[in-house]
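Trainee: pasting the sequence and the predicted coordinates here, then a few questions.
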Amino acid sequence: MPSAVMVFAAGRGTRMAPLTDKRPKPLIEVSGKPLLDHALALAEAAEIPRKVVNIHHLGDQIAAHLADRPGIRISDERTALLETGGGLRKALPLLGEGPVFTLNSDAVWTDHSALRQLSAAWRPQDMAALLLLLPRARAHGYTGPGNFALGPEGRLSRGGPWVYSGAQIIDPAGLSDIKQKAFSLNLLWDKYAVEGRLYGAVYSGHWADVGTPMGIETAEILLKTNT
């Protein structure tokens, strides 16, 4: 099981405007708790010892929110937003060696088992990345067609009905082959897919996307009826 988690909290939150004009999206509250704390609860439930949170838009507020939380380190992107791939690469000195969990901070889950489920399915001898997925029926507030097709042995390919939840285990070794400074982890997924090392596991609960103001109500209804 990886011993570190990267929580992505550096986005600009443009889809959440105007709520993010004066508050970063990870501090928007759902059911009385900031989105960032919902994400960190998953890491705490999985007993992951090293936690790293990156910051950019209104990052001072996130840093202040975490100031009295022992064991959480900040990867500062306030001068240059690096996207998920560049952000993970910048944070590697804080995360340590080997595969890591990564977790988006703009979603909620109906229980705290997501990272434990990933850990149980992780096979480092076969996998370079393991993405936690949901069927669209359990991906509340998601409006797209899906992200991946899930093969019979768990291998992933693009363009199927399964929805990526924003939680994964990934080996960051392949980041060294990517020359861009700011880039999405999609580039690394594509590389691992070609190698046959991109896999998926299915989360057993429900999940809600909280990328827009409308998503807040959707998430609160989900938590009220499923927890």
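Mentor: Yep, it's here. Numbers count the residues shown, from 1 in each chain.
Trainee: only C-alpha atoms for contact and neighbour calcs from this point on.
Mentor: Will do.
Trainee: so residue 41 sits right up against residue 113, yeah?
Mentor: No. Applying Cα atoms under 8 Å, one finds residue 41 not in contact with residue 113, separated by 9.7 Å.
Trainee: next one for the comparison:
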Amino acid sequence: MTGAFPFPVMLFAAGFGTRMGALTRDRPKPMVEVAGRPLIDHAIDLCRAAGATRLVANVHYKPDAIIPHLLSRDIAVSHETPEILDTGGGLRHALPLLGDGPVVTLNTDAVWTGPNPLTALAQARRPGMGALLMTVPRARTHGRAGAGDFDMSPEGVLSRGGDLVFTGAQIIDPAVLGDYPKAVFSLSQVWTDLAARGALYGIEHPGHWADVGHPEGITAAEALLSDV
């Protein structure tokens, strides 16, 4: 990759945050603070540090508690109403704001150490990749319960199962969304279908990653950041 960051970024910020319990009674999960700042600001900082200029965030749950914050940071808003559209449907709904071509998607409930994952994805992405996922070995995750998500071949092709955890960052070709007629669908199903035809790829993040989807993850993330 040379020059400016070439992809728009979709920030997933619409979910109900049920695993956060009382912390999301009055705010959406991306506005829960980690190390004194809203989670979504950590994600926005990653994007800006990579050079991304076009950022879009989807909203649904308690939108009035996040929309002013997004607008103050020059983030376009894709409001999902009356129903939440899940990750696949949410991405497709936001495409008019994102523009044509491949899109970075980034979950907003994680923190990272090490090289910028969005820069690494942009450098590794090649034509023909339906989706390119940033993964991390289970041993370098924090606040993460359960097994890994994917295995990776020497050529970088992903298959389901294995030690690698999806970090919530990827580059995806929106053309692959055309096969799904329903308004509400998950990108997880898209990945399964791409993997079946050998079009799902991955790279491995060399740093650490914390899942901040639950209260214990906040403690893990703040400990991780304090060691940087």
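Mentor: All right, it came through fine. Source: prediction; values computed, not measured.
Trainee: ok so, going back, more crowded one of residue 41 and residue 113 of the first structure?
Mentor: Between residue 41 of the first structure and residue 113, counted using other Cα atoms under 10 Å, the more crowded position is residue 113 (18 against 15).
Trainee: what residues does the residue mapped onto the more buried one from the second structure make contact with?
Mentor: When the structures are aligned by TM-score structural alignment, the residue of the second structure matched to residue 113 of the first structure is residue 116. Listed by Cα atoms under 8 Å, 6 or more residues apart in numbering, the contact partners of residue 116 of the second structure are 46, 49-50.
Trainee: again, but for residue 56 of the first structure
Mentor: Residue 56 of the first structure makes contacts with 9-12, 76-81, as judged by Cα under 8 Å, 6+ apart.
Trainee: list only buried entries from those residues.
Mentor: Restricting those to buried positions leaves 9-12, 76-77, 81, with burial counted as 16 or more other Cα atoms under 10 Å.
Trainee: could you export the contacts of residue 116 of the second structure as a markdown table, including secondary structure, distance to residue 100 of the second structure and neighbour count?
Mentor: As requested, the contacts of residue 116 of the second structure are exported to a markdown table (DSSP: H, G, I helix; E, B strand; the rest coil; distance: Cα to Cα, whole Å; neighbours: other Cα atoms under 10 Å):
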| residue | secondary structure | distance to residue 100 of the second structure | neighbour count |
| --- | --- | --- | --- |
| 46 | helix | 22 | 20 |
| 49 | helix | 23 | 12 |
| 50 | helix | 20 | 17 |
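Trainee: closest one of those to residue 128 of the second structure?
Mentor: Using Cα to Cα, residue 50 is the member of those that lies nearest residue 128 of the second structure, at 23.0 Å.
Trainee: list the contacts for whichever residue in the first structure pairs up with the closest one?
Mentor: Mapped onto the first structure by TM-score structural alignment, residue 50 of the second structure lines up with residue 46. With contact set as Cα under 8 Å, 6+ apart, residue 46 of the first structure has these partners: 113, 115-116.
Trainee: picking up where we left off before, nearest to residue 183 of the second structure, of the contacts of residue 116 of the second structure?
Mentor: Looking at those and their distance to residue 183 of the second structure, the nearest is residue 46, at 29.4 Å (Cα to Cα).
Trainee: how about the helices in the first structure?
Mentor: If you assign secondary structure with DSSP state H, the helices in the first structure sit at 35-45, 59-66, 83-95, 114-121, 186-194, 213-226.
Trainee: the fourth one: average distance to aligned residues in the second structure?
Mentor: On superposition with the second structure, the mean distance recorded for helix 114-121 of the first structure (mean Cα distance after the TM-score superposition for the first structure) is 0.8 Å.
Trainee: centre of the chain to that helix, how far?
Mentor: Using Cα atoms, centre = their mean, to the nearest Å, we find the averaged C-alpha position of helix 114-121 of the first structure to lie 13 Å away from the chain's own average C-alpha position.
Trainee: packing partners of it?
Mentor: Counting contacts by 3 or more Cα pairs under 8 Å, 6 or more residues apart in numbering; DSSP states H and E, helix 114-121 of the first structure packs against helix 35-45, strand 129-134, strand 163-170.
Trainee: follow-up on the earlier one: could you dump the helices of the first structure to a markdown table with distance to residue 136 of the first structure?
Mentor: Supplementary listing: the helices of the first structure in a markdown table, determined by distance: least, Cα to Cα, whole Å:
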| stretch | distance to residue 136 of the first structure |
| --- | --- |
| helix 35-45 | 21 |
| helix 59-66 | 31 |
| helix 83-95 | 23 |
| helix 114-121 | 17 |
| helix 186-194 | 20 |
| helix 213-226 | 14 |
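Trainee: indicate which one of those is closest to residue 202 of the first structure.
Mentor: Minimum separation from residue 202 of the first structure across those (Cα to Cα) falls at helix 114-121, 8.5 Å.
Trainee: what's the neighbour count on residue 227 of the first structure?
Mentor: 9.
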